[in-house]
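Student: Structural data only, the sequence is not supplied:
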């Protein structure tokens, strides 16, 4: 498939179907909807089109329409705050914002086609490199979305690599569990599925069980899995933990699963071992938006526990001063910035490549802290151990220049008593060296959420924001500590 126009043309005779709770429709119907959307947008003279749509067939049709006609798509996550949305729209220079029809109609919008409305924007244009086809927004530590500009050929290159990686397992039905505005789901769940002729299940996020950016109803998720009986899924570590925990408690998972890719954060080896013991076909991977999503992936015939797999053909990974650098397919630039300098991209991720070419990621350079005893601690490592215990749902670990480490955590059982929390913490610490152990747990008063500025758009914790939100409680822990944790019992403190 040489370009997206060819891909859209191929849907006239493709076997793929789009599945929803209301039924299924075939690839020719998807193609017809995409062409109708493309004609309607071009009639309005659009060049850059932003969208804020829930997962569903119209998300697919809109994206394919823009790809095939050479227009720029700037998809916005539905959980972006009003301020984040306004910032992203201004930065993108979008001419139109596409929204789903609502009753009553959304103010300041006009019909585009049945089911879709648009808001005409006063665009001042945007500084983006030639060839930009997609602007994917990733939230940085400041909370303001950062636009990454990507070309069509890069999107297709990565999509084709993922198709080849999964080919031995022949997944013929993919269930989109991530928002389609997430670059990984967009490339693998949409383009990859269509390139391989697979069916695509695109339920709205509420049907999956999501509420906001962090809430998840596991019962609804399991119902969704059984309804669509997918062969392939892409999940974040927390979602994998929810599935593994449910299965360990006797809940039956679909026997149809063949390929469960997990990424977006470090996955502890114990969680992967638990998944393997259940017979779940889990394959850990690694990527970043600047490298157009997936860089490395464990895949059939090439799996190494504790690694994120070997690089895919379009990527080359090296290590410079303990930091992973990636060359090959890459973004064009950030919005409003000049093109990236040539050469490999410094990822900011710590890790190594073993003798057999498997990539190992151990944490983020900017997150690493040094304790008062001079020991380097990668908090992602400790957090992944915490999150493998069923009691801990979200957590960050802190300890820069301190004699012991503390965690701010949201518990799966918010009303668990102190003894229960202590037993869970003891169990986690038993598998950690003394310098990495968590001495005190501060209970979060609510889940970390993107709407509160405590999570990024793909569910990663904003450490500085969380530390600021619980600064008083953290200060009390250290102010009240009169002894080092190896000579005193650990305890939890309220926020």
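Tutor: Arrived safely. These figures come from a predicted structure and were not determined experimentally.

Student: all contacts plus neighbour counts: C-alpha atoms, from now on.
Tutor: Fine.

Student: Report how many residues lie close to residue 382.
Tutor: Applying other CA atoms under 10 Å, we find 25 residues neighbouring residue 382.

Student: and what of residue 108?
Tutor: When neighbours are counted by other CA under 10 Å, residue 108 comes out with 10.

Student: go on, residue 441?
Tutor: Residues lying near residue 441 (other CA under 10 Å) number 26.

Student: Work out for me the element it sits within.
Tutor: Assigned by DSSP states H and E, residue 441 belongs to strand 438-443.

Student: now for that strand, which elements pack on it?
Tutor: On a contact count with 3 or more CA pairs under 8 Å, 6 or more residues apart in numbering; DSSP states H and E, strand 438-443 meets strand 405-411, helix 471-480, strand 491-494.

Student: and these as JSON lines, adding distance to residue 12 and mean neighbour count?
Tutor: Listed next are the helices and strands packed on strand 438-443 as JSON lines, based on distance: least, CA to CA, whole Å; neighbours: other CA atoms under 10 Å:
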{"stretch": "strand 405-411", "distance to residue 12": "49", "mean neighbour count": "24"}
{"stretch": "helix 471-480", "distance to residue 12": "58", "mean neighbour count": "14"}
{"stretch": "strand 491-494", "distance to residue 12": "60", "mean neighbour count": "16"}
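
Student: Please compare the first structure with the one that follows:
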């Protein structure tokens, strides 16, 4: 199949913007809880839609009182939090355009965003960010040196902003709120720049609101109704988290926030979400941490058997859904046993009430997907980019194929070009790049499809599989095309492996750079009689280094079993470092900045091929 579409189920009027969905919910169910905030005693307080809306209006009036005009850009640089949710809507109520900035961004990264967007104001979630923002504003050639900065870390900060709107009339606010139409820009979201300079993606009110209106009925079994809750911990500067937050607000799903992942397990245990959104690395960490704990307690063999049972059970269920044979009686019996002994404990770690999880932002290893499905919490993998307002395809209950990223969300079309590139069209596809007509023209083909830059395939039923990035395709000296992503996923499935970068463009064979997970190393060296060693110590110890290399070789061999010899990884090097966001090698959504890795470790790559 070369093209897959799903019929659109909802359309919005040209006069509608994202704030209308908030008003509609408030009118329909004014006391419905839409957010939850910590109560200071380890619990949570409900925030009703009416209370939220009152706070949004007050802050919006404050922004207007501070001089914000319709069409102005207001930047937000903050960790994921409830105040972020308030100011996001308040900016729209004031008729302005929001510009999210990752709180982890450096001053050098902030500077071009402020310069390109011409943001007149920056709202910061932590006063420590002030110097970074001011430095970035000064770097932008004086264009933003007068940028106003206001904190939004607490309710008191929001009230301080709101106090500036005491003289702003309701009619003035309503005129600002209702001024933007469906096709006006709602937010400028800058791409992470894994392959070049970040570009400002113009996302319209239609992209957000019509996207939400179509995905809600499509994913209703995941989202749930009534008492549905989710804990949001992805950065709200990422379009996926913000799109999901808006979907929840329009649907009436209660959202709690945590910007500190060190408290995530405690927050899951007290808030008890019914579904979760995460990136693949989170699912990998949960899986590998559980495996490492079992090993340290001498239960590694039991856990491994339980894992394989879960994977086999998931695959059997998938086979049955496709008309094949389902789980055998023996497999059902083993699965029931491990449900009591192993799986229930893992589900308790997630808060005990999670029924579905959604994975996005980067590819999920199919084995990890089958594992979670097998223990009772299916991972519904989806696909999207900043330019598609995040989710444009999704696996849903009753229409799931692990290893694919699902079917198009209603109203959208996925097409595969002759060279394998994934092309996208629909109401969620962006309006173009800010101040960059040349890049906008290059981004669309003659039929109006967005060129995603990803390579993929559609099966006979329209499910999309992403095979890699077009710009990351490796062509060896022998002319063999190699897609690095599937190989990297397979190697990264090993619990000791953190990141993998497959290289070999114009080289005689394929090789890889591997980094290890520091959290897993210490327990592994202890269990294997090598001492209590850190990652650095283990790589310097001859016996430990040799044993680690053998472990990585097992992962490489498993990956090589699935490809031809010409595509196989012949050599690898373990790096004595981590690839992190701080080092510039990962984006905030945990995607590899491949060019940066290859540039910084050029000497290691050269040594491999010398």
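Tutor: Yep, it's here. Everything quoted here is computed from the prediction, not taken from an experiment.

Student: tm score of chain vs chain?
Tutor: Here the TM-score for the pair of chains, by TM-score structural alignment, normalised by the length of the first structure, is 0.86; 456 aligned residues with a CA RMSD of 2.5 Å.

Student: Now do the strand holding residue 441 of the first structure: everything it contacts.
Tutor: 397, 404-411, 425, 429, 473-474, 477, 485, 490-495 (CA atoms under 8 Å, 6 or more residues apart in numbering).

Student: That one vs the second structure, mean deviation?
Tutor: Strand 438-443 of the first structure differs from its equivalent in the second structure by a mean of 2.5 Å after superposition (mean CA distance after the TM-score superposition for the first structure).

Student: quick one: the helix or strand immediately after that strand in the chain to the second structure mean distance?
Tutor: Of the helices and strands lying after strand 438-443 of the first structure in sequence (DSSP H and E), the nearest is helix 463-469. By mean CA distance after the TM-score superposition for the first structure, the fitted helix 463-469 of the first structure averages 0.8 Å away from its aligned residues in the second structure.

Student: What range does helix 463-469 of the first structure cover in the second structure?
Tutor: Residue correspondence for helix 463-469 of the first structure in the second structure, counting by TM-score structural alignment: residues 594-600.

Student: Give me the buried stretch members for the lengthiest helix in the first structure, please.
Tutor: Selection of the longest helix in the first structure by residue count, based on DSSP state H, yields helix 27-43. Using 16 or more other CA atoms under 10 Å as the test for burial, helix 27-43 of the first structure gives 27, 28, 30, 31, 32, 33, 34, 35, 36, 37, 38, 41.

Student: Nearest to residue 113 of the first structure among those?
Tutor: The closest of these to residue 113 of the first structure turns out to be residue 37 (CA to CA; 7.2 Å).

Student: Can you tell me the closest non-neighbouring residue to the equivalent of that closest one over in the second structure?
Tutor: Matched by TM-score structural alignment, residue 37 of the first structure corresponds to residue 59 in the second structure. In space, and not counting its chain neighbours, residue 59 of the second structure is closest to residue 162: 4.4 Å by CA to CA, 6 or more residues apart in numbering.

Student: Over to residue 488 of the second structure?
Tutor: Here the residue nearest residue 488 of the second structure, using CA to CA, 6+ apart, is residue 500, at 5.4 Å.

Student: how about the aligned residue in the first structure for the one you found, what does it touch?
Tutor: Superposed on the first structure with TM-score structural alignment, residue 500 of the second structure falls opposite residue 395. By CA under 8 Å, 6+ apart, residue 395 of the first structure lies in contact with 383, 386, 387, 407, 408, 409, 410.

Student: May I see those residues arranged in CSV, with distance to residue 170 of the first structure as well?
Tutor: As requested, the contacts of residue 395 of the first structure are exported to CSV (distance: CA to CA, whole Å):
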residue, distance to residue 170 of the first structure
383, 34
386, 35
387, 32
407, 42
408, 42
409, 39
410, 38
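
Student: For residue 460 of the first structure, state which of those is nearest.
Tutor: Distance to residue 460 of the first structure, by CA to CA, is smallest for residue 383 among these, at 11.7 Å.

Student: What about that closest one, how many residues nearby?
Tutor: Neighbour tally, residue 383 of the first structure, other CA under 10 Å: 22.

Student: correct me, but it touches residue 397?
Tutor: Yes - shown here, residue 383 of the first structure and residue 397 form a contact pair, counting by CA atoms under 8 Å, at 6.4 Å.

Student: Quick check: the gap between the counterpart of residue 84 of the second structure in the first structure and residue 384 of the first structure.
Tutor: Residue pairing (TM-score structural alignment): residue 84 of the second structure is matched to residue 59 of the first structure. According to CA to CA, to the nearest Å, residue 59 of the first structure stands 33 Å off from residue 384 of the first structure.
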